[in-house]
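**Student:** Got a predicted structure here, sequence first:
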Amino acid sequence: MMEQSVQNTWRKSGLYSIMKIINMGLISIMSLFAILTPAGSGTSVNFKVLLLGAIILLNLFTIIGYFLNGENLANTLLFVFFPLVLLIISSTQVEISKVLASDYVFLYMWVLPVLIRYNINFQRIFLFAIKITAALIVISAFLDKFGGVGVYSNPILTFLDTSGNAQVSVSANAIFGYVIFLNASPLILILLVQSLSAKNFLYSVLAVLGLFFSGTRANIYMAIVVTVLFLIFYVKSPVIRLGVIMIIALVGLRFGSDFMQRVRSINDAKINGDSIRNETVPAIFDSMRQNPLSYFVGNGLGSSYYSAARGGVTQGSEWSYFELVRQMGVAGAGVFALILLRPLQLLKSRETMWLGWSYVGYLVIAVTEPFIFTSTGFLLYLFLYYEVYQIGVKTLTHSAPPLSVFR
């Protein structure tokens, strides 16, 4: 009772309100930079990391208290001890600077206690950053299409492209004419599912167009599949459902052949890239055969390997899950799998089922895209773990307040 009284007094104090506003501002800006510039580039990556460091230093005692609490042992093992073990093992094989450049992403999960402490609506922050991403893609395509600013002369896209945070092109081979692929564009799938669930037509259209104009086959296919399945199975009115099925059938008959022709065209155009990607897998395992111990502990975070298909040494490829095994070994990848699988409990709650299924879609896309071990990926995990926590809070009795995790 005394602890609850102290917590209530603290939450009503002016200092609490000030700290909450400061943290919300820092987390919002950091999230936007982490999503728009996951690969970083000069000042952008420094700014992103500086913001993360500022949040951690500002809330150091809160974070320490959270991870020292026995109730949070699982998160302590996954986000404190596991990255520390990876750091120690990797530093025996790879330059420490390269290891730190990879290992630091675990620090994004240290923001979780801050979100809990100040009851910050991180869903709003996270979805807003994704809306900015989708809007940037769609507006850029429309500006090019209707004679405003061309894709190749768009200063924002040029910056993102040259810094390795986007791939931009206009091509007749592209299914919808554009490839405006921002590295975080697969996250738009989450916005799509959330908007459909909330019956928000405007953001649903924005999300679909964002995925279409991103230009990648995985994004386009997932956008179509998710939209069709939602309209068929989640629309309650049988009349509307029948109408939707008829509209889908008519659209398929009218535009299906043209769409498939474009799909065949882009498949033909991508055949060389697909071949290079497929030939990378043997190169990954060849690099591990040089040291049999690598199968267990990996080659180390930030390590490089030779890929004949790519014509030189590379630090990574599109095969996210194979790259995890290469860098962490079977043991480390197994532990990391726990990090990826725990948020699937969101599927158990009707309120968060939309998020659980969109996360499943993200994991599917990540099979052939390098999205798992990045700042964007960890920002997503932060969002998911906070939503899991929120579910737990709603099931607690009044005798177990949310801030009890800081005892």
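**Tutor:** Cool, got the structure. Residues are numbered from 1 along each chain as shown.

**Student:** okay, CA-based contacts and neighbour counts for the rest of this
**Tutor:** Will do.

**Student:** Make sure residue 173 is indeed in a helix.
**Tutor:** No - counting by DSSP: H, G, I helix; E, B strand; the rest coil, residue 173 is not found in a helix; it is coil.

**Student:** check contacts around the residue lying closest to residue 294 once chain neighbours are set aside.
**Tutor:** Closest residue to residue 294 apart from its sequence neighbours, by CA to CA, 6 or more residues apart in numbering: residue 288 at 5.4 Å. Residues near residue 288 by CA atoms under 8 Å, 6 or more residues apart in numbering: 294, 295, 298, 299, 326.

**Student:** Check it against this one:
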Amino acid sequence: MLVIPIYEKNYKFKDILYYLLMGLAGITVLLVLADKAGVFNVNGNNAIRNFVYNTDMGVMGKSPEYAFYYKVFFKTSPLFVILLYESLKRQQFAITLLSVLGLVFSGTRANVLIALALVVIFIFKQQGMTKPAMIVKCLAIFMLALILLFGSSLIIEKLTSMMSSKGATYSDSIRIGTMESYKHLFSHAHNILFGTGMGSEFYNLGRSDFEASAEMSFIELVRQIGIIYTVLFVGGILYPLKGHYSILVKLTFIGYLFIAATNPLLYSTTASIIYIYMYLTFFESQAEKPLPQINRSNVKGEEYEL
């Protein structure tokens, strides 16, 4: 419902979102750089870290057990995929770098893998570039080829290390336990069809505690509202993909959904922002469709003045 007044009133939603995400990505990178310089401690008892935790905005810390050592994750960090796309569309490559660093420093494997995949796809798919942008694109392709040629073994080693870090292993063990809980719940047909109720708790074997939500968003949605309403909900959020606009926007949205699949980001305020973004893109594409042309050679009889 929020899409209609935003679209009708012509609010600069995308521009506002772009600059807000730019600021948040900048804060993420600055916090990490400040920690590196020794002027701030992401693990310390300080006003910024306390504010983040007291307002439940995200998590902040550093540890060898994390996949990328640093984890400065805000609940809106996955929206950096929008910043990544918009910056490439606007050919503001410094902001592209900022968005990638923001996703990397957020510390989650899904964010990083999706960011890297999108960058590679964008490099090869982006069209209509200016001459400087084409030079950047050619250099990026050349550097990518060199990395794949000479650094493939190092890349495999880093990916293996990322996937098998203590933090990643702990997260995977939680998900395995959560899946066991789902298997038990879904052994009853009515839980699959109608769910156990929005906001209801279940005993999560992965955490050995009762929880009202879990990280596996799509399955968690089925648990809460059942398969029937889940299909309707997913159909609603996927509907904008039928619009006639850049495939890169659609890939950005699909990338977010992959991130949301392993994080509680499918039905939240963060999710609502990207849903509004996609519906606005869809409506804009519909408004830009050309009117059908009349083939006058097939029109017989008198001509009428319109």
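**Tutor:** Yep, it's here. None of the values given here were measured: they were computed from a predicted structure.

**Student:** follow-up on the earlier one: how close does the host helix or strand of the residue nearest to residue 294 of structure 1 sit to structure 2?
**Tutor:** When elements are assigned from DSSP states H and E, residue 288 of structure 1 belongs to helix 271-289. On superposition with structure 2, the mean distance recorded for helix 271-289 of structure 1 (mean CA distance after the TM-score superposition for structure 1) is 2.0 Å.

**Student:** Structure 1: strands as residue ranges?
**Tutor:** Here structure 1 has its strands, by DSSP state E, at 166-170, 178-182, 305-307, 312-314.

**Student:** what range in structure 2 matches the second one?
**Tutor:** Spelled out, that is strand 178-182 of structure 1. Under TM-score structural alignment, the match for strand 178-182 of structure 1 in structure 2 covers residues 70-74.

**Student:** Repeat that for the last one.
**Tutor:** The alignment of strand 312-314 of structure 1 onto structure 2 (TM-score structural alignment) spans residues 209-211.

**Student:** That stretch vs structure 1 - mean distance after superposition?
**Tutor:** Superposing on structure 1 places stretch 209-211 of structure 2 at an average distance of 1.0 Å from its equivalents, by mean CA distance after the TM-score superposition for structure 1.

**Student:** how big's the offset between the helix ranked longest in structure 2 and structure 1?
**Tutor:** Counting by DSSP state H, the longest helix found in structure 2 is helix 13-37. If you overlay the two and look at helix 13-37 of structure 2, the average distance to its match in structure 1 is 1.4 Å (mean CA distance after the TM-score superposition for structure 1).

**Student:** Please verify my assumption that residue 160 of structure 1 contacts residue 166.
**Tutor:** Yes - counting by CA atoms under 8 Å, residue 166 is a contact partner of residue 160 of structure 1 at 5.3 Å.

**Student:** how far out from the middle of the chain is stretch 55-63 of structure 2?
**Tutor:** Here stretch 55-63 of structure 2 shows a centroid-to-chain-centroid distance of 18 Å under the convention CA atoms, centre = their mean, to the nearest Å.

**Student:** Could I get the full set of helices for the stretch 1-150 of structure 2?
**Tutor:** Taking DSSP state H, counting those that start in this stretch as the criterion, the stretch 1-150 of structure 2 carries its helices at 3-8, 13-37, 47-54, 80-89, 93-105, 109-125, 131-150.

**Student:** So which other helices or strands are in contact with the shortest one?
**Tutor:** For helix 3-8 of structure 2, the contact count by 3 or more CA pairs under 8 Å, 6 or more residues apart in numbering; DSSP states H and E identifies helix 269-287 as packing neighbours.

**Student:** what stretch of structure 1 does the helix it packs on fall on?
**Tutor:** Aligned by TM-score structural alignment, helix 269-287 of structure 2 corresponds to residues 375-393 of structure 1.

**Student:** Many thanks, we can stop here.
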